[in-house]
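J.: Predicted model and sequence below, questions to follow.
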Amino acid sequence: MKKSIQLNQDNLEQIGNHIPVPNYNRTSETADIVHIGVGGFHRSHLAYYVHLLKNSGEASSLCGIGLREGDQNLHDIFKKQDHLYTLMVKHPDGKIEPEIIGSIIDFKMGTTDPEAVISQMAHKNTRIVSLTITEGGYNFNPTTGEFNFDNPDIQHELRHPNDPKTVYGFLTAALKRRRDAGLPAFTIMSCDNIEHNGDMARKMLLAFAETQNPDLAKWIAKEVTFPNSMVDRITPVTTPADIDILAQNSGVQDAWPVTCEPFIQWVVEDKFSNGRPAFEKVGVQFVPDVGPYEKMKLRLLNAGHSVMGILGAIHGHPTINACVEDELFAKYLGAFLDEEATPILGPIIGIDLEDYKDSLLERFANPNIKDSVSRICSESSAKLPKFLIPTIQENLATGGCIKFATLVLAAWCYYSDKQADQNGEPLEIIDAMQDELHKAATATSSDPLAFIRQESLFGELAENERFATTYTDMIQELYKTSEVKKLMRSLL
């Protein structure tokens, strides 16, 4: 066992005797990208791309921003580790490749020092403000797609523009300061799993700004660009075992490393307000229209994850790879991808969909990743209206197959009602709408469509006769037997 070395700037040279470390100077830089939402995915994706650029000699750096109380822990760890962290790439054959990433050079908390965050965004060197704030962070009604002005924090920001709480308050405060100082606008770049994520960010910010400051809204509409992007890299939650493995095998003591798969992809529209790093040098694909790539990824990978996660949770599978190792689950996922998701996708330049679907099954089956079904099922109320339900709606409109996705919704109802798997083992439910979901699901015994009548999630699906009949048959059978595999077999 190697003696463990604390990860920090002073120890980088020593750590470099064991694993790769940054080859660039981190001490005299000012960030040109400000990133809101420094979770595991950001650190395995955008921050990794910036790291690759810096290793190649390009000058670009990140300042992370936390806007939630829950970000304080990472802030404190980063401060201790000089904003360094380890990225552990896990290969299917069991090989783990750790590397120290140094592209994040600062981290500021909006909850404790909002002025520092506004100043960082308004700084003349900031060219891009990027986002991974999850689907729920965009503050829109999932059915209408309109901005939610009922949010108490939004109401506070409208009354107190100099005391921001949400991403919208901080963005408008910083953009106002730049406009007043005669500085160019920064680009707002969404890296979230939302179809047309840049368009959504633009729509939501302008809705907020038009109410808070109409003159500023006009300037934002004219000067700020919001490129759409498609991002992809499976990044499981870090476990205590990951921390131990890193210390034992590589001799590095890192309080919060990040694990990920080898696959990485980023497709972006090339429209930036104030320049951008040369990301194409490290494999980023710039295209005129990212829409087809977004739709492919959301409807195949993200929806496929939810199909496995929710059905797997009910059956009792703990991880996504355990689901795919189950022959019935793998066959079911393939049928969903082939018969329901693929038919509603148009042509995608440069992509062979059959190869892409085969790669998904291989990635999901990676035994070294062990992505938990609880992570995949978390915040399903924000995910399914974007990943899965539109596929049902489009197939209903065209007469296409809906049975595989409909069973997932029935299983989600059971999951939300029982909050346990079919063996009675309790499930970890992580969802902002947990109480509403549970209340609606518990009414299923008296009204089979009670769960689907939540229009904010399902729109008018309950009024569609074909869907209602299919769903009702499934929910009644699932509640009668609790055996999700029996229903899965019946559909294949």
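T.: Looks like it came in fine. Here the structure is a predicted model, which is why all the values come from computation and not from measurement.
J.: use CA for all of it now, contacts and neighbours both
T.: Noted.
J.: quick one, strands of this protein?
T.: With DSSP state E, the ranges of strands along the chain come out as 5-6, 33-36, 62-66, 85-90, 96-101, 104-109, 128-131, 187-190, 229-232, 252-253, 258-260, 265-269, 285-287.
J.: try this one side by side with the last:
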Amino acid sequence: MKIPIQLNQENLQEVGSRMPIPDYNREADNTGIVHIGVGGFHRAHQAYYLHQLRQLGEALDWGICGIGLREADAKLQDIFNKQDHLYTLMVKHSDGKIEPEVIGSIVDFKMGTKDPEPVIAQMAHANTRMVSLTITEGGYNFNPTTGEFNFDNPDIQHELKHPQDPKTVYGFLTAALKRRREAGLPAFTILVCDNIEHNGDMMRKMLGTFAEAQDPDLAKWIAQEVSFPNSMVDRITPVTTQTDIETLAQKYGVKDSWPVTCEPFIQWVIEDKFSNGRPDFEKVGVQFVPDVGPYEKMKLRLLNAGHSVLGLLGALHGHPTINACIEDEVFKNYLRAFLDKEATPILGNIEGIDLTDYKDSLLERFANPNIKDSVSRICAESSAKLPKFLIATIHENLAIGGSIKFATLVIAAWCYYSDKEADQNGQAVEIIDAMSTDLHQAAEQTKTDPLAFIRQESIFGNLIRNERFTKLYSEVVHKMYKDPNIKKYMRDMISIE
């Protein structure tokens, strides 16, 4: 066994005898992108694309400065400081093969929780030409039903009164853009890389609303100068485990405190509208299109919704991982039925995409036994995810008279799961959701009011007023509370097709 080498810049050439490493200049002053929310997905996706481009000798002035706006980001900062912002990306193939590679495109990292000034200054620096974000669907501070900005957030109220002491992404963006305007610098592009339909348009609306309340003149400048391209991102990136860290050390001889694991598949589709230039990402496979909307919708309603279908039903049954769900023929067939009967009919034709092939590839990706994506990760923050991934599909199928039964069973399972906080065998499950208390309280009332769970309009909108949905949901949730044998109901749904 090779003696593990600590991953850092000093040891990089020695690490290079064991796996591929960056061969480009990683100076921190070559920073063109500021990225907020440096989680596993960003490091497996956008940072990886930039790494590939820099390996070609391109994008010399487009290094990434990561930003942490949550106290939890301090752990990553400590590791980045120790590793000179280097990390290992472990691509896991379905045949068990692992391809590790050291990624060097992140060249700096700053925290904004205690002192916002270094973050504002970095965004306002003349070299910064793009600010990108992966802050999860729940990080955008809008009501998923109305689509309106949430001014009740205490941090937002604080920022409106104290513009130089930002707490949220909106406060930081406006503070930096104001400084750029005053300095006569061009605006940066704001590129959203989260799973929200029309994510750039949504960000434009949310930031514009916030800026209008804080500084109307700045809001006008933002509307004229800042570009918000819509984008669609895709790569399954499970949470890093201790086993991953140990495998890297024992098999490959590299000590990395926070490597990232991912599947081989990767995709990025972006509208080509940028305020202040961009890297030539098309040279490494990024697709630039006039309208990303159809691709966004396809991915959200098939991949993301499919993940939630397996995650919630799997959590209730007791399956630990997504690949374990796919190995179960009932789950695999149920997912395919949902994709074919409820998700596909609302998508229409998508240029350059064969939807049958795309769905086939999804099942193959979900089945990757080397990824072992946990159902707990998929179920986390369902209250932010499901309105965009699954509930929107129910609304659209109700409008056209389409099937809703497969998605409705998932909602009933979510209710039972939120009430019992356990699977059907009574084993406790951890509910990770900003609305966990509200979800539990609403689900708990289901025994006396079968529709209590879907009365949460911030999640379900006006579904409570749709007789076709409420009739079916009531029947399903009533059966589930009598006997939570989820596979029985899944088989029943499939068999009556």
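T.: Everything's here; your move. In this text the structure is predicted, and so the values were computed from the model without any measurement.
J.: Same list, the strands of structure 1, but as JSON lines with mean neighbour count please.
T.: Formatted as JSON lines, these follow (neighbours: other CA atoms under 10 Å):
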{"stretch": "strand 5-6", "mean neighbour count": "17"}
{"stretch": "strand 33-36", "mean neighbour count": "26"}
{"stretch": "strand 62-66", "mean neighbour count": "25"}
{"stretch": "strand 85-90", "mean neighbour count": "23"}
{"stretch": "strand 96-101", "mean neighbour count": "21"}
{"stretch": "strand 104-109", "mean neighbour count": "22"}
{"stretch": "strand 128-131", "mean neighbour count": "24"}
{"stretch": "strand 187-190", "mean neighbour count": "26"}
{"stretch": "strand 229-232", "mean neighbour count": "25"}
{"stretch": "strand 252-253", "mean neighbour count": "26"}
{"stretch": "strand 258-260", "mean neighbour count": "26"}
{"stretch": "strand 265-269", "mean neighbour count": "19"}
{"stretch": "strand 285-287", "mean neighbour count": "16"}
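J.: Out of those, flag the one nearest residue 76 of structure 1.
T.: Residue 76 of structure 1 sits nearest to strand 104-109 of all these, at 9.2 Å, using CA to CA.
J.: what span of structure 2 lines up against that closest one?
T.: Alignment note (TM-score structural alignment): strand 104-109 of structure 1 is matched to residues 106-111 of structure 2.
J.: Quick one: the strands of structure 1 as JSON lines, columns for distance to residue 56 of structure 1 too.
T.: Below are these laid out as JSON lines (distance: least, CA to CA, whole Å):
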{"stretch": "strand 5-6", "distance to residue 56 of structure 1": "26"}
{"stretch": "strand 33-36", "distance to residue 56 of structure 1": "18"}
{"stretch": "strand 62-66", "distance to residue 56 of structure 1": "16"}
{"stretch": "strand 85-90", "distance to residue 56 of structure 1": "18"}
{"stretch": "strand 96-101", "distance to residue 56 of structure 1": "14"}
{"stretch": "strand 104-109", "distance to residue 56 of structure 1": "16"}
{"stretch": "strand 128-131", "distance to residue 56 of structure 1": "20"}
{"stretch": "strand 187-190", "distance to residue 56 of structure 1": "23"}
{"stretch": "strand 229-232", "distance to residue 56 of structure 1": "22"}
{"stretch": "strand 252-253", "distance to residue 56 of structure 1": "24"}
{"stretch": "strand 258-260", "distance to residue 56 of structure 1": "22"}
{"stretch": "strand 265-269", "distance to residue 56 of structure 1": "18"}
{"stretch": "strand 285-287", "distance to residue 56 of structure 1": "18"}
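J.: Which of these sits closest to residue 470 of structure 1?
T.: Nearest of these to residue 470 of structure 1, taken as CA to CA: strand 229-232 at 32.7 Å.
J.: after superposition, how close is the closest one to structure 2?
T.: Superposed on structure 2, strand 229-232 of structure 1 shows a mean distance to its aligned partners of 0.1 Å (mean CA distance after the TM-score superposition for structure 1).
J.: which bit of structure 2 covers that strand?
T.: Under TM-score structural alignment, the match for strand 229-232 of structure 1 is residues 231-234.
J.: What are the contacting residues of that stretch?
T.: Residues from elsewhere that reach stretch 231-234 of structure 2 (CA atoms under 8 Å, 6 or more residues apart in numbering): 45, 191-195, 198-200, 265-271, 292, 295-296, 299.
J.: change it to 6 Å
T.: The contact list for stretch 231-234 of structure 2 (CA atoms under 6 Å, 6 or more residues apart in numbering) reads 266, 267, 268, 269, 270, 296.
J.: Quick one: the residues you listed as TSV, columns for distance to residue 333 of structure 2 too.
T.: Converted to TSV, those look like this (distance: CA to CA, whole Å):
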residue	distance to residue 333 of structure 2
266	25
267	26
268	28
269	29
270	33
296	24
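J.: Considering these, which is situated nearest to residue 480 of structure 2?
T.: Nearest member of those to residue 480 of structure 2, counting by CA to CA, is residue 296, at 33.3 Å.
J.: corresponding residue for residue 310 of structure 1 in structure 2?
T.: In structure 2, residue 310 of structure 1 lands on residue 312 (TM-score structural alignment).
J.: Repeat that for residue 140 of structure 1.
T.: Using TM-score structural alignment, residue 140 of structure 1 sits opposite residue 142 in structure 2.
J.: Excluding chain neighbours, what is closest to that match?
T.: Residue nearest to residue 142 of structure 2 in three dimensions, not counting chain neighbours: residue 149, with 4.5 Å by CA to CA, 6 or more residues apart in numbering.
J.: And for the nearest residue to residue 67 of structure 1 once chain neighbours are set aside, the neighbour number?
T.: Of all residues not flanking residue 67 of structure 1 in the chain, residue 110 sits nearest, at 4.9 Å (CA to CA, 6+ apart). Other residues lying near residue 110 of structure 1 total 25 when counted by other CA atoms under 10 Å.
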